[in-house]
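> okay, structure incoming, though there's no sequence with it:
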C-alpha cells in the first residue's frame, strides 16, 4: 500500500513537471518575439540613436544592441530585462542612450523602447 502511494505521489509530481514545460516554452517564446520586434523597431527607425555622445543610425544601433543582447542573454528573461541590460546605457561609461527623432524632444532610449513594447503588447497580446 505504501509503495502504491509513493508511486501515485511520484506520478503526480512528474505530471506537474511536464505540464510546466510548455508554459515555460510559451513564456520564453513570447518575450523573445517581443525582443525581436524591438530589435527590428530600432533597426527600422528613422531616428538617431545617441550613444556616448555620438549619433548612430538605427542599423548601427541594432548591431550594437544585438551584441549586448547576446552578451547578457543568460540574464534576460523578459523584454524589460532586454531593454534594461542591452538598450538603455553604456555599461562602461554609465551614460544613458538617447533617441533623437525629427520634430521631437530627445528621449531616453529605455523610455522610447518601453513605450513601443506597451504599444506592441496592446496589438499583439
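Thanks, I have it. The model shown is predicted, which means the values in this text are computed figures rather than measured ones.
> only C-alpha atoms from now on, for both contacts and neighbour counts.
Will do.
> point to the residue nearest the middle of this protein.
Central residue of the chain (C-alpha atoms, centre = their mean): residue 79, 2.6 Å from the mean position.
> ok, that residue - contacts?
Going by C-alpha atoms under 8 Å, 6 or more residues apart in numbering, residue 79 touches 31-32, 34-35, 117.
> residue 19 now?
Going by C-alpha under 8 Å, 6+ apart, the list of residues near residue 19 is empty.
> ok, and here's another one to check against it:
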C-alpha cells in the first residue's frame, strides 16, 4: 500500500504541467495592445536597441507564448508585468518612444493603452 502511494505521489510530482491558455477576454486585450504597439509608429527599446512596433510585437508575442506554456499569466496586467515591462535576460526596463516625445517605460505606455482599450 505504501509503495503505491509513493509511486502515485512521484507520478504527480514528475507529471508535466498542463499549459493553460490566457482566458479569451484577457487574450483579446493583449492582442489589442500588441496591435496598437505595432501600428503606433512608436519604437520599442530592448536592451539598448530600438526596434519597430512590428518587431516589438513579434518579440512580445513570443514572451506571451512562453508565459502561457508556464501557466504564469491570467490577465493583461500580468502580461504587462511579467512579459512586457522588462528584459528577462538583463532586467532592464523596456522603453517606448513615440515621435519626438521622450521615451517612457513600456509598462506605463502599455498600461495607458490598456485603459484606453477598456474605455471604448
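That came through, no problem. Computed from a prediction, not measured in an experiment: that's the story for all the values here.
> what's the TM-score here?
Here the TM-score for the pair of chains, by TM-score structural alignment, normalised by the length of structure 2, is 0.77; 97 aligned residues with a C-alpha RMSD of 1.3 Å.
> could you find the counterpart of the residue nearest to the centre of structure 1 in structure 2?
Mapped onto structure 2 by TM-score structural alignment, residue 79 of structure 1 lines up with residue 76.
> relative to residue 13 of structure 2, how far out is its match?
If you measure residue 76 of structure 2 against residue 13 of structure 2 using C-alpha to C-alpha, to the nearest Å, the figure is 30 Å.
> again with residue 74 of structure 2
23 Å.
> what about these two, which has more around it?
residue 74 (18 against 10; other C-alpha atoms under 10 Å).
> so where do the helices sit in structure 2?
2-14, 24-39, 53-69, 76-79, 106-119 (DSSP state H).
> average distance between the shortest one and structure 1?
With mean C-alpha distance after the TM-score superposition for structure 1, helix 76-79 of structure 2 departs from structure 1 by a mean of 0.5 Å once superposed.
> what residue of structure 2 matches up with residue 106 of structure 1?
Residue 106 of structure 1 maps onto residue 103 in structure 2, with residues paired by TM-score structural alignment.
> my read: its match touches residue 96, true?
Yes - using C-alpha atoms under 8 Å, residue 103 of structure 2 makes contact with residue 96 at a distance of 5.3 Å.
> who's more crowded, the two?
Set side by side, residue 103 of structure 2 and residue 96 show more neighbours around residue 96, with 27 against 17, by other C-alpha under 10 Å.
> list the residues that contact that one.
42-45, 103-106, 109.
> list just the nearest of these to residue 58 of structure 2.
residue 44 (11.5 Å; C-alpha to C-alpha).
> rewinding a little: ok, the contacts of residue 96 of structure 2 in structure 1, which still hold?
Among those, the ones still in contact in structure 1 (both residues aligned by TM-score structural alignment, their matches' C-alpha atoms under 8 Å) are 42-45, 103-106, 109.
> which helix or strand contains residue 22 of structure 1?
helix 2-44 (DSSP states H and E).
> residue 32 of structure 2 - nearest residue in space that isn't next to it in sequence?
Nearest non-adjacent residue to residue 32 of structure 2, counting by C-alpha to C-alpha, 6 or more residues apart in numbering: residue 117, 7.6 Å away.
> what residue of structure 1 matches up with that neighbour?
Aligned partner of residue 117 of structure 2 by TM-score structural alignment: residue 120.
> show me the contacts for the residue nearest to residue 98 of structure 2 when sequence neighbours are not counted.
With C-alpha to C-alpha, 6+ apart as the criterion, residue 98 of structure 2 has its nearest non-adjacent residue at 4.2 Å, and that residue is residue 42. Shown in contact with residue 42 of structure 2 (C-alpha under 8 Å, 6+ apart): 52-53, 96-99.
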